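Student: Just a sequence and a predicted model for now, questions to come.
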Amino acid sequence: MTTIKQKRTKQWVDKLWPESTYPVSYGDALSKLTKDELTYIRTKLRIPGLSSLNKQALIEALVRLVPERIEEETIRYWDRERWTVIQKILNGQGRWAKPLLTVEQYDYFRYRGIAFPSTVDKTRVVLIPEELMAWFRAKGANLYNKGIAVRNTEWVRLSAGLLYYYGTMTVEQLAERVSALTGAAVDVPEFSGVLREASEYYAQIRVDAGDRVSHSRVADPEKVVGEQEFRAELEFYPLTKSQILKAAEPDYIEKNQYYIDLVRFLRAIYEISREEADCLVEECAEAAMNGLSQGEVMRILSDSLELPDEATMKVLTDKLVLLMNSTRQWVLKGYSPDELSALRQRASVAEESAKKADVISMETRRKIGRNDPCPCGSGKKFKKCCSG
């Protein structure tokens, strides 16, 4: 018997991979979409004046107008990965068999009217319509600018990595950071376009309201912004370029020793797989990154696991606290609580040392440096005599 869930899954698959012919005309490819989906293509490519058309008239207009808009509105912002996808389809004469993309990435190409996931002879493929194939071939030499694609790739990866550690930033803040990392000026409007397009292709980047870009894991950007502004005197944690690029990888999570210890501990007291334990600890780490309290993070574990006896519970709590205190938080501008505590302690020691050095000689009315002769007349340096 087919269950409701199985029926829904089949409906979803049929919608994502509709039956098609190969080669496919542009009109036939677009006819598989709903009127709302066609309208979405028109909106993404900023094609005006088509809102009153019925579905067939809209398809005919898009067949004519999409090639005029895709270079300006989307292709100019592509990185190397998206160009590689298109090149695979072009190399297959308009057909890419056994494609491997996420659902969001299939939708990215479909809802720009460029490439269409389809089923041909019971095989899943991605197709570029004949008319667009001819367009790509005619414009190919001028369309792909390797330098721009390389630049866009670096912009996207650095932005994703920075957002992993800092949570949320304005486009201008990100552009400034990326410029410093690359040593090259960043055109902010162009950069904004690259991020806008990347946000619909890559899971890590999310464009929020108010010219703000966030990592997709950030639950409450406004809370993060408020906490960061409360710490206005605190500079963002200094990251290396290699750290940033590593964090740009899909599904990246920073796994320190305390993270690994908690995974091992959960596996030791519960009959769960490494993947299950890792998934739970990742949820805890993500909650800590969002600035949640210890109680809130503990509830994540209690929702999935039966909490142990009191003695084991204490060990679990201690390990969870170690994880949380060592996890970089967006509200702390990329610092972990442990790092921020150490930073403040060093600043306090330096301030106290400076205060000790600010001793005024009663005779000269001048401040006495730590290497100056001690005013007591001992002949020793001040730091080795009366400073302490």
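Tutor: Yep, that arrived. Numbering: from 1, shown residues only.
Student: contacts and neighbour counts: CA atoms only from here.
Tutor: OK.
Student: hang on, Leu262 packs against Leu322?
Tutor: No. Leu262 lies out of contact with Leu322 (C-alpha atoms under 8 Å); the separation is 9.2 Å.
Student: Neighbour count: those two, which is higher?
Tutor: Ranked by neighbour count (other C-alpha atoms under 10 Å), Leu262 and Leu322 place Leu262 first, with 22 against 16.
Student: and the nearest residue to the more buried one once chain neighbours are set aside, helix, strand or coil?
Tutor: Leaving aside its sequence neighbours, Leu262 sits nearest to Lys319 (C-alpha to C-alpha, 6 or more residues apart in numbering; 6.2 Å). Taking DSSP: H, G, I helix; E, B strand; the rest coil as the rule, one finds Lys319 in the helix state.
Student: Enumerate every residue touching Lys319.
Tutor: Residues in contact with Lys319 (C-alpha atoms under 8 Å, 6 or more residues apart in numbering) are 258, 261-262.
Student: And Leu195, by the same measure?
Tutor: Leu195 makes contact with 156, 205, 207, according to C-alpha under 8 Å, 6+ apart.
Student: so how many other residues sit close to Trp330?
Tutor: That count, for Trp330 with other C-alpha under 10 Å as the rule, works out to 27.
Student: Am I right that Ser52 falls within a strand?
Tutor: No. Read with three-state DSSP, Ser52 is coil and lies in no strand.
Student: Closest one of the contacts of Lys319 to Tyr106?
Tutor: Nearest to Tyr106 among those is Leu262, at 36.5 Å by C-alpha to C-alpha.
Student: so who does that closest one touch?
Tutor: By C-alpha under 8 Å, 6+ apart, the contact list for Leu262 reads 281, 316, 319-320, 323.
Student: returning to what we had before: quick one: the residue nearest to Leu262 and Thr312, what's the gap?
Tutor: According to C-alpha to C-alpha, to the nearest Å, Lys319 and Thr312 sit 11 Å apart.
Student: returning to what we had before: if we only consider the contacts of Leu195, which is nearest to Lys223?
Tutor: Nearest to Lys223 out of the contacts of Leu195 is Val207 (C-alpha to C-alpha; 16.2 Å).
Student: which residues sit against the one helix or strand the closest one maps to?
Tutor: Element membership for Val207, per DSSP states H and E: strand 205-208. The contact list for strand 205-208, computed with C-alpha under 8 Å, 6+ apart, reads 160, 163, 195-196, 198-200, 213-216.
Student: contacts for the helix or strand following it?
Tutor: Counting by DSSP H and E, the element after strand 205-208 in chain order, helix or strand, is strand 212-215. With C-alpha under 8 Å, 6+ apart as the test, strand 212-215 has contacts from 160, 163-164, 167-171, 204-208, 221.
Student: next, the one to line up against it:
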Amino acid sequence: MKDNLWIEELDNIEPNDNYKKLLSNLTKNELNEMRKLWNFHGISQLNKAELTQELSKRIAANLESWILYLGSEQIEFLKETIFQCESYSGAYIELNEISYHIAEYFQARGVIFLGQHQETALFFIPEELRIKIKSILNKESVKKQISLNDNYIKYAVGSAVFYGVLSPELLYNCLERYLDLKWRIDPLDVVIEYGEYSLIAYSAGPFFILTAVEDAHEILIEREMRRDLDYYIPSKKEVENAFQKGHENWNLAQRRFKKKLTKDYKLTPDEAEMLIFNFSLLIKNDISTAEIIRILAEDFEIDVFESKDDLIQLINDFHNNTRMWLLKGHTPAEVYAAGSK
């Protein structure tokens, strides 16, 4: 898909456009990428018109097999777009990074199309697909699988908060620890599909990675070098909280640092909460205490060295008690204590 499109550069979509018409608006290369994504064989040599015809039939016929890998977040977006299309001729949107990302995901699969109608950007699902999708989503077997998928996604994302990068083996271990897995659909495939859609995580091959991770390769190397260190095992409740909040529960050291920022440096609770969250991500990416001090000085005009209080100690405690991805979810303090025994 083209980057940074202005509205006038989007393909015009009319409310009565059928599926083949919408596919024909795409380039031959985009159609070929769509074919590869669906893993359709035997049609790579077709010309554009023939490929459009074949894709319109095959995607419609295979919609259920794809929907079975989705979670409620993706399903609700499909439902809302269908509702908007049937009520207002399309889901009219504001063009931004999020809408482009969503368009990239759904249009690459030939399900939702990004275009413009009367100089307004919109998402559109053709009537043929709307009818099929609604019928599929009414099936009890599909509803049950989506509910299972939601649990796979919840515990994958929650576990990724502690580990940053989930390899297939680590993902299975996490899911088996908290769930009674049902193997009609491979949970790994569900989580990887969610990574293609999500803004908080992404998929790289078979790996599921939080977007906040700066160097997944380095984390994997560091963890491989620490074979004598077992993974930290969060409780089921810890993982559920991490999924809901986007971070693990703040510990005593982090709460003390937050209190210092609000009480002595006049940050609002929301500002202090955001700072704690951002600092925790930086530490998980192996930032040094010195870098935290620099950020406080440059961005918040807090001169740590001139202060006559325990701020430096609080920063050190914060750093040493933050769970780090390269330490397999442990804090530096936990690793140090284990090595001292």
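Tutor: Received, thanks. Computed from a predicted model, the values in this text were never measured in an experiment.
Student: Go through the contacts of Leu195 of structure 1 and flag the ones preserved in structure 2.
Tutor: For the contacts of Leu195 of structure 1, the subset whose aligned partners also touch in structure 2 (both residues aligned by TM-score structural alignment, their matches' C-alpha atoms under 8 Å) is Val156.
Student: picking up where we left off before, check the mean deviation of the strand holding Val207 of structure 1 from structure 2.
Tutor: Strand 205-208 of structure 1 differs from its equivalent in structure 2 by a mean of 2.9 Å after superposition (mean C-alpha distance after the TM-score superposition for structure 1).
Student: Do you have the strands of the stretch 51-200 of structure 1 handy? List them.
Tutor: For the stretch 51-200 of structure 1, the strands defined by DSSP state E, counting those that start in this stretch cover 95-97, 116-120, 123-127, 168-170.
Student: quick one on the thing from earlier: right, and out of the contacts of Lys319 of structure 1, which lies closest to Gly334 of structure 1?
Tutor: Among these, Tyr258 lies closest to Gly334 of structure 1 (C-alpha to C-alpha), at 17.6 Å.
Student: Would you confirm that Pro238 of structure 1 belongs to a strand?
Tutor: No. Counting by three-state DSSP, Pro238 of structure 1 is not found in a strand; it is coil.
Student: What does it correspond to in structure 2?
Tutor: Pro238 of structure 1 maps onto Ile233 in structure 2, with residues paired by TM-score structural alignment.
Student: same check, this time on Met169 of structure 1
Tutor: Matched by TM-score structural alignment, Met169 of structure 1 corresponds to Leu166 in structure 2.
Student: Now its match: closest residue in space that isn't a chain neighbour?
Tutor: Leu166 of structure 2 sits nearest to Phe208 (C-alpha to C-alpha, 6+ apart), 5.1 Å away.
Student: Looking at structure 1, name the residue matched to the one you found.
Tutor: Aligned partner of Phe208 of structure 2 by TM-score structural alignment: Val213.
Student: what do you get for Phe113 of structure 2?
Tutor: Counting by TM-score structural alignment, the partner of Phe113 of structure 2 is Phe116.
Student: before we move on, what about Phe279 of structure 2?
Tutor: Per TM-score structural alignment, Phe279 of structure 2 is aligned with Cys284.
Student: Could you check how far that match is from Pro117 of structure 1?
Tutor: Taking C-alpha to C-alpha as the measure, Cys284 of structure 1 falls 36 Å from Pro117 of structure 1.
Student: what about the match of Phe279 of structure 2, neighbour count?
Tutor: Counted with other C-alpha under 10 Å, residues neighbouring Cys284 of structure 1 total 25.
Student: so it is in which element?
Tutor: Cys284 of structure 1 belongs to helix 274-289, assigned by DSSP H and E.
Student: Mind reading off the mean deviation between that helix and structure 2?
Tutor: Its aligned residues in structure 2 lie a mean 3.5 Å from helix 274-289 of structure 1 after superposition (mean C-alpha distance after the TM-score superposition for structure 1).
Student: Which SSE is immediately downstream of that helix?
Tutor: That would be, after helix 274-289 of structure 1 and using DSSP H and E, helix 294-304.
Student: Give me the angle between that next one and helix 274-289.
Tutor: Angle, helix 294-304 of structure 1 to helix 274-289, by axes from the mean of the first three to the mean of the last three C-alpha atoms, to 10 degrees: 150 degrees.
Student: In structure 1, what sits opposite Ile153 of structure 2 in the alignment?
Tutor: Counting by TM-score structural alignment, Ile153 of structure 2 lines up with Val156 in structure 1.
Student: separation between that match and Thr39 of structure 1?
Tutor: 28 Å.
Student: what's the answer for Leu53 of structure 1, then?
Tutor: To Thr39 of structure 1, Leu53 of structure 1 is 10 Å away according to C-alpha to C-alpha.
Student: Between these two, point out the one with more neighbours.
Tutor: Neighbour tally, Leu53 of structure 1 and Thr39, criterion other C-alpha under 10 Å: the higher count belongs to Thr39, 21 against 14.
Student: Skip the chain neighbours and tell me the closest residue to the more buried one.
Tutor: Excluding its sequence neighbours, the residue lying closest to Thr39 of structure 1 (C-alpha to C-alpha, 6+ apart) is Ser51, at 7.6 Å.
Student: Can you report how many residues neighbour the one you found?
Tutor: Ser51 of structure 1 has 11 neighbouring residues, counting by other C-alpha under 10 Å.
Student: Which of the contacts of Lys319 of structure 1 are conserved in structure 2?
Tutor: Where structure 2 agrees (both residues aligned by TM-score structural alignment, their matches' C-alpha under 8 Å), those reduce to 258, 261-262.
Student: Let me have those in TSV, adding distance to Leu90 of structure 1 as columns.
Tutor: Below are the kept ones among the contacts of Lys319 of structure 1 laid out as TSV (distance: C-alpha to C-alpha, whole Å):
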residue	distance to Leu90 of structure 1
Tyr258	48
Asp261	48
Leu262	48
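Student: Just to confirm, what residue in structure 1 is aligned with Asn16 of structure 2?
Tutor: Asn16 of structure 2 maps onto Pro23 in structure 1, by TM-score structural alignment.
Student: residues in contact with its match?
Tutor: For Pro23 of structure 1, the contact set (C-alpha under 8 Å, 6+ apart) comprises 94, 127, 129-130.
Student: Translate Asn62 of structure 2 into the numbering of structure 1.
Tutor: Superposed on structure 1 with TM-score structural alignment, Asn62 of structure 2 falls opposite Arg69.
Student: residues contacting its match?
Tutor: By C-alpha under 8 Å, 6+ apart, the contact set of Arg69 of structure 1 is 45-47.
Student: got the contact list for Leu162 of structure 1?
Tutor: 174, 244, 247-248.
Student: try 6 Å this time
Tutor: Ile244 (C-alpha atoms under 6 Å, 6 or more residues apart in numbering).
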